[in-house]
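Build me a model:
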Amino acid sequence: MKIEFAPLNIPLARRLQTAAVLQWVLSFLLLAQVCVGIIVILIIYNYWFLYVPYLTWLYLDWQTPEQGGRRCNWVRSWTVWKHFIDYFPVHLIKTWDLDPSHNYIFGFHPHGVLVVGAFGNFCTNYSDFKKLFPGFTAYLHVLPVWFRCPLFREYLMTGGTVSVSKKSLSHVLSKEGGGNISVIVLGGAKESLDAHPGKFTLFIQKRKGFVKTALAHGAYLVPVFSFGENEVYKQVSNPKGSWLRTMQEKMQKIVGFTLPLFHARGIFQYSIGLVPYRKPIHTVVGRPIPVHQTPDPSPQQVEELHQTYLEALRQLFEEHKGKYGVPEHETLIFK
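Got it, this is the predicted structure:
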């Protein structure tokens, strides 16, 4: 394979953008393990005056990811996130005004490999979220397993992430007076295995828990499609039935998540590496679907609202795909 090296005269701003994205990718891949390792080392060398207070705190604070988390505006405002946003760049597009007297569930699609658009738009202060949706607070719901990692969980919560558990969703959506948004990446880890450039496969047909939750709390549903999410990485080919796909799916069933074998460019060359490609990401927020609060919805009510959501999602994609480089013949595939 021929290596294409980056030119030496790249502007400093672009180098800072690359560094910002690289640290984020490495944090996603390695920081949890490093944090667990730090605790293990402290225990092995008996630094009890460090690990005993922290583990006590961890025990007392265990439920915080299900109780709105602990965001930190100082961390969300780090300059590194501005460079992160500018690298791709990441854009947030509003198509409809939201009423801040209601609570909402944003269904985010597609998952992509690392959910770049969801993080950039809802976990930093450098997107247009506050300008486009004044009076709202967004919570990005992620797998509970990440909050079981000591130290890492503290860093994760600073961006505004919380658990995707039923209890956590209920806490966010029960706010009196409205103004809360639960952002849920509905396709989950399973969908990430189909996050190939040019593909629009969404694992949504059997995902109905979010609909039931919306009905139980009267939270309005909003489809969100992030154009370009699947373009920032390539994956090693993993068709259904291949040994790689089988192993990835087994991992997903055992631990709740899986990791695509992804690749893109490097730091000083454009041919291979873990740094994502510079592809623009346009996260389009659709029109809200009004939901009447139904504490104990019937299966038929859930199914009807689920179909309404799928239709709204498909319409959102069809209306905007031409603006963001998607060929006219491409359409969403629901699995």
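
Could you use CA atoms for every contact and neighbour count after this?
Noted.

following the longest helix along the chain, which helix or strand comes up?
In the chain, taking DSSP state H as the definition, the longest helix is helix 299-320. Using DSSP states H and E, the helix or strand that follows helix 299-320 in sequence is strand 333-334.

now the strands: where do they sit in the stretch 51-200 of the chain?
For the stretch 51-200 of the chain, the strands defined by DSSP state E, counting those that start in this stretch cover 90-94, 104-109, 137-142, 161-163, 180-185.

Output the contacting helices and strands for the fourth one.
The helices and strands touching strand 161-163, judged by 3 or more Cα pairs under 8 Å, 6 or more residues apart in numbering; DSSP states H and E, are strand 137-142.

what packs against the strand it packs on?
Under the contact rule (3+ Cα pairs under 8 Å, 6+ apart), strand 137-142 is packed against helix 116-122, strand 161-163, strand 180-185.

Ok, which of those comes nearest D97?
Smallest distance to D97 across the helices and strands packed on strand 137-142 (Cα to Cα): 13.6 Å, for strand 180-185.

and this one, so I can compare the two:
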Amino acid sequence: MHLMGIDFAPLNVPLARRLQTLAVFHHVSMFFFAGIFGTIYLTFLLITPFFWVTWLYVAWYIYDLGQSSRGGRRFELMRRLPLWNWLRDYFPCRIIKTSDLDPTHNYLIGYHPHGLMAIGAFCNLLTEANGFSRLFPGITPYLLSLKLMHYFPLYREYVMSLGVCDVSKESITHIMKGRGVAATIVIGGAREVLDAVPGVTRLTLKNRKGFARMALQTGCHLVPSFSFGENYLFRLLLDNTPGSFTRNLTQSITKKLGVAPAFFVGRGVFNYTFGIMPYRVPVTTVVGSSIEVEHTPDPTQDQVDSLHREYLSQLESLFYAHREACGYPNETLEFIDN
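Just a heads-up that it's a prediction; the model follows:
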């Protein structure tokens, strides 16, 4: 139904699609609002007879604050919720494996592009929605995120239960003490949000070499991955082309806060015209072959640069080898500075 310039969803939407929308609404709400609402809720309890709940949680929070750097606190049940199957089917999300991962080694999976939510990383490389454990038997997945996410009360408990840890050096070093671990890093980070536009995939990767250094220091193999469709889930409202006023302003804010103030629009829960819900665009995550890395506790800059160049080459080859089959034959790839 079209009314006042808004395309509303019909009333007779099948139950399966309603469940898919519910799952995505849950994920988007948690991603954007759970941290703030958790803080407000605990603050509100202070003026109620349940004020003691907040003080108990504050004591726990202080004691447990560094857990996101010590492997988190994962619960397999959370990774296997039917909710993630509905989330998968909304877009839909799918994963393409190009080679096996040997469970006797550890891996750093580089995920590209960030988009606004890195939904492919969450759905395909963290949950069991597309059978990660079946595709990569013996591999335990982690998703590494901005440290800031783990400072929000209550929300930190939620993301850690899924297997999300922070992306600090301490965190990676701790995780890689085990065997058969695959930790996914969205290498482009918040700055890449500003380039989440169709047509040209710009990856903030040219000067980001910390992941290569960590791979050498921990001896874990590097695995490039690329999600086609990730940059098509939302539409940026302002001109963010390099050199524009908006780009310079948002980059300055991102540098100070660590998060990108992107102005975007998607669809709504009950309409197709505007809202904070992503569009129903297929997201296909292609996981490449691993790059063998020799354990080098104190790597030289030349060794880091060499591994970084090899990674970029493998990622570029992966992109152009699969872009047509994934529905983006004219998409191009660029590596840009921070």
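
about what we covered before: how about the longest helix of the first structure, aligned to which bit of the second structure?
Matched against the second structure by TM-score structural alignment, helix 299-320 of the first structure falls on residues 301-322.

Over to stretch 73-86 of the first structure?
Going by TM-score structural alignment, stretch 73-86 of the first structure sits over residues 76-89 in the second structure.

now stretch 107-121 of the first structure
Counting by TM-score structural alignment, stretch 107-121 of the first structure lines up with residues 110-124 of the second structure.

Quick check: the aligned residue for E292 of the second structure in the first structure?
Per TM-score structural alignment, E292 of the second structure is aligned with P290.

wait, G66 of the second structure
Alignment note (TM-score structural alignment): G66 of the second structure maps to Q63 of the first structure.

Compute the distance between that match and S237 of the first structure, please.
Noted for Q63 of the first structure: a distance of 39 Å to S237 of the first structure, by Cα to Cα, to the nearest Å.

Thought T95 was touching L132 of the first structure, still the case?
No. Taking contacts as Cα atoms under 8 Å, L132 of the first structure lies outside contact range of T95: 9.9 Å.

So between those two, which is more surrounded?
Neighbour count, other Cα atoms under 10 Å: between L132 of the first structure and T95, L132 has more, with 16 against 12.

if you skip the residues just before and after it, what's nearest to the residue most central in space within the second structure?
In the second structure, the centroid-proximal residue (Cα atoms, centre = their mean) is A118; its distance is 3.6 Å. In this structure, A118 of the second structure finds its nearest non-sequential neighbour in E230, 6.9 Å apart by Cα to Cα, 6 or more residues apart in numbering.

distance from the longest helix of the first structure to the second structure after superposition?
Helix 299-320 of the first structure, aligned to the second structure and superposed, deviates on average by 0.4 Å (mean Cα distance after the TM-score superposition for the first structure).

Can you give me the buried ones in that helix?
Residues of helix 299-320 of the first structure classed as buried: 302, 305-306, 309, 312-314, 316-317 (neighbour count, 16 or more other Cα atoms under 10 Å).

just stretch 1-12 of the first structure next, same as before
Here stretch 1-12 of the first structure shows no buried residue, counting by 16+ other Cα under 10 Å.

Distance-wise, check the corresponding residue of the second structure for L173 of the first structure relative to Q301 of the second structure.
The pairwise alignment with the second structure assigns L173 of the first structure to M176, based on TM-score structural alignment. Noted for M176 of the second structure: a distance of 22 Å to Q301 of the second structure, by Cα to Cα.

repeat for P282 of the second structure
Per Cα to Cα, P282 of the second structure is found 39 Å from Q301 of the second structure.
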